[in-house]
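Chemist: Let's see this in three dimensions:
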Amino acid sequence: MNDILHPEDILASLGPLALVIASLIVIAETGLLLGFFLPGDSLLFTVGLLIGGGVIDSPIWLACLMISVSAVIGDQIGYFIGLKAGPAVFKREDSKLFSHKNVERTQAFFAKYGSKAVIFAHYVPIMRTFIPVAAGVGKMPYRYYLRYNIIGAFSWGISVPLIGYFLGNVAFIREHVIVVTLALVALSFIPVILEIVKSRTKGSSGK
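Modeler: I've put the predicted structure just below:
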């Protein structure tokens, strides 16, 4: 009962396992086409926040390394899914977990930034999931893709947790770390909820 009242104790008891779970979520978000709803940015920020606040007993450099490598791995999975499946992967029917509007946004993002979209996509929800697949579908030369991918994955995997880490050392945030964490998780799902509401509203008006 005491652990339930103090969830920070549960998180602290996970130790390195907390980083393993975070890494698996990053792989799923960046590597699986249906993983766009996972809270990537807030997850990375929260991991850094909890380490900075002393809730997760792990060095920040290890968290940054594990997350960055996981992002690279996930992006390779996404790339080869696109390479093997081809354009057909983007021709499936709309559903709650797949939207052609997201595909159109991805194509526009790629058209605007070119190869550098592979770097920038890590900082943009949904793009983080779709760009690796789009790069594979478009048969982007792998050596170029891998280069930009590593740059983007490591810059994202290092910078976001570090921001959380340094904020975790702020007294007020450290004293209310669980409340801040829950707020971040809730905020991360707002874009997904808005997208679902928007698609349902559009579907209703089209009837």
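
Chemist: contacts, neighbours, all on C-alpha from now
Modeler: Noted.

Chemist: give me the number of residues near G203?
Modeler: 10 (other CA atoms under 10 Å).

Chemist: How about the residue nearest in space to the middle of the chain: what's its closest non-neighbour residue?
Modeler: Relative to the mean C-alpha position of the chain, the nearest C-alpha, by CA atoms, centre = their mean, is the one of G40, at 2.6 Å. Spatially, and ignoring its direct neighbours in sequence, G40 is nearest to V26 (6.4 Å; CA to CA, 6 or more residues apart in numbering).

Chemist: which SSE is the one you found in?
Modeler: helix 16-31 (DSSP states H and E).

Chemist: Also E104?
Modeler: Secondary structure here is read from DSSP H and E; on that basis E104 sits in helix 100-113.

Chemist: Which strands and helices lie in contact with that helix?
Modeler: Contact here means 3 or more CA pairs under 8 Å, 6 or more residues apart in numbering; DSSP states H and E; on that basis helix 100-113 packs against helix 127-137.

Chemist: so who does the nearest residue to W156 once chain neighbours are set aside touch?
Modeler: The shortest distance from W156 to any non-neighbouring residue, by CA to CA, 6+ apart, is to H122 (6.3 Å). With CA atoms under 8 Å, 6 or more residues apart in numbering as the criterion, the residues that contact H122 are R128, G152, A153, W156.

Chemist: want to put them side by side, so please do this one too:
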Amino acid sequence: MGFVHFITELLRDPRAAIASWIAMGVAPTLGFIFLIVFIETGVVFFPFLPGDSLLFAAGVFAAPDATTGKVALPLMALLPVVWLAPIIGDQCNFLIGHFFGRRIIASGKVKAMTPERIEKTEKMIEKWGPLAVFLGRFFPFIRTFMPFISGISGMRWARFTPFSILGGLCWSSLFTFLGYFFGNIPAVQQHFELVIVLILVVSLVPTIVGLLKAKFGKKRPAAHAAAGAGSATSADANSDANAR
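Modeler: This next block holds a predicted model:
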């Protein structure tokens, strides 16, 4: 229950979670941030962890306070942590997929890994190749499944790694610096929870749209095929009638 409560509080208010960690010291705070980002990226069972919002909140604490000028979390200490966590996590997840991926999928233990999400990830890899590893980094759930599916698909480690490193650096830097430069704006501070929700929504929109396309895109061709078959049958019937 303690772990569930920890994750629930983190999802609900990452700023308050980081504030409680800072009370324990900078080193534990950096350790927790590394652990959460690493687990979201590197362990296929935890795709729901709030990587985007956690990085944004961490960036807020790395910025100088608007009134005192003090810094709660040194930026130069934070950046190596948020850079290394997704890169190492991707490597771990790739190896898990390569050696154990088929058995994990067959077990059905990863409930979040639905057939639609697996299909979407595989289609990204088929369309973009290793570039999909970079692009997938910016989509929740997909960024957890991408290295895992890449390992299953037989993508070579030498092709996977450069795009994984580039994606990890760009993603972590983007959200950390968004928090650093914009998190202390009064309007953002007053509506911080709403900003976090908006970050989650914007991050999830491409994934939701892709899933809807995958779901309804299959029905339309089937409907067209059925309509075409019906038209063909009607045409054949009319031809037979005319022949008679």
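
Chemist: For the residue mapped onto A22 of the first structure from the second structure, list the residues it contacts.
Modeler: In the superposition onto the second structure, A22 of the first structure corresponds to I33 when matched by TM-score structural alignment. By CA under 8 Å, 6+ apart, the residues touching I33 of the second structure are L54, V81, V82.

Chemist: before we move on, the earlier item: surely the residue nearest to G40 of the first structure meets D41?
Modeler: No. Judged on CA atoms under 8 Å, V26 of the first structure makes no contact with D41 at a distance of 9.6 Å.

Chemist: and the two? which has more neighbours close in?
Modeler: Neighbours around V26 of the first structure and D41, counted as other CA under 10 Å, are more numerous at V26. The numbers are 30 against 20.

Chemist: dump the residue contacts of that one.
Modeler: For V26 of the first structure, the contact set (CA under 8 Å, 6+ apart) comprises G40, I67, S70, A71, G74.

Chemist: In strands, which of these fall?
Modeler: Counting by DSSP state E, no part of these is found in strands.

Chemist: Show me which of the residues you listed is closest to F189 of the first structure.
Modeler: Among these, G40 lies closest to F189 of the first structure (CA to CA), at 10.4 Å.

Chemist: Alignment lookup: the closest one to the second structure.
Modeler: Using TM-score structural alignment, the partner of G40 of the first structure in the second structure is G51.

Chemist: helices or strands next to the longest helix out of those in the second structure in the packing?
Modeler: Secondary structure assigned by DSSP state H gives helix 192-243 as the longest helix of the second structure. With contacts defined as 3+ CA pairs under 8 Å, 6+ apart, the secondary structure elements packing on helix 192-243 of the second structure are helix 51-62, helix 115-128.

Chemist: Dump those helices into TSV; add distance to V26 of the second structure as well.
Modeler: As requested, those are exported to TSV (distance: least, CA to CA, whole Å):
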stretch	distance to V26 of the second structure
helix 51-62	11
helix 115-128	37
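
Chemist: so which of the contacts of I33 of the second structure hold up in the first structure?
Modeler: Comparing the contacts of I33 of the second structure with the first structure on both residues aligned by TM-score structural alignment, their matches' CA atoms under 8 Å, the contacts found in both are L54, V82.

Chemist: The match of G40 of the first structure reaches F34, doesn't it?
Modeler: No. Counting by CA under 8 Å, no contact exists between G51 of the second structure and F34, whose distance comes to 10.3 Å.

Chemist: Common neighbours of these two, please.
Modeler: Where contact means CA under 8 Å, 6+ apart, no residue is in contact with each of G51 of the second structure and F34.

Chemist: Can you classify D57 of the first structure as helix, strand or coil?
Modeler: Secondary structure of D57 of the first structure, reduced to three states by DSSP: H, G, I helix; E, B strand; the rest coil: coil.

Chemist: And it, how far from L19 of the first structure?
Modeler: Taken as CA to CA, to the nearest Å, the spacing of D57 of the first structure relative to L19 of the first structure amounts to 10 Å.

Chemist: got it, and P141 of the first structure?
Modeler: 32 Å.

Chemist: Looking at the two, which has the bigger crowd around it?
Modeler: When P141 of the first structure and L19 are compared for neighbours, L19 comes out ahead with 20 against 11, by other CA under 10 Å.

Chemist: The residue nearest to the more buried one when sequence neighbours are not counted: neighbour count?
Modeler: Spatially, and ignoring its direct neighbours in sequence, L19 of the first structure is nearest to A63 (6.3 Å; CA to CA, 6+ apart). By the other CA under 10 Å criterion, the neighbourhood of A63 of the first structure contains 24 residues.

Chemist: what's the answer for G52 of the first structure, then?
Modeler: The burial metric for G52 of the first structure, expressed as a neighbour count using other CA under 10 Å, is 27.

Chemist: Show me what it lines up with in the second structure.
Modeler: Looking across to the second structure (by TM-score structural alignment), G52 of the first structure lines up with A63.

Chemist: If we ignore the residues flanking it in sequence, what's nearest that match?
Modeler: In this structure, A63 of the second structure finds its nearest non-sequential neighbour in Y180, 5.0 Å apart by CA to CA, 6+ apart.

Chemist: repeat for L97 of the first structure
Modeler: Nearest residue to L97 of the first structure in three dimensions, chain neighbours excluded: L34, at 6.0 Å (CA to CA, 6+ apart).

Chemist: Name the nearest residue to G157 of the first structure, ignoring sequence neighbours.
Modeler: Leaving out its chain neighbours, the residue that sits closest to G157 of the first structure by CA to CA, 6+ apart is S68, at 4.4 Å.
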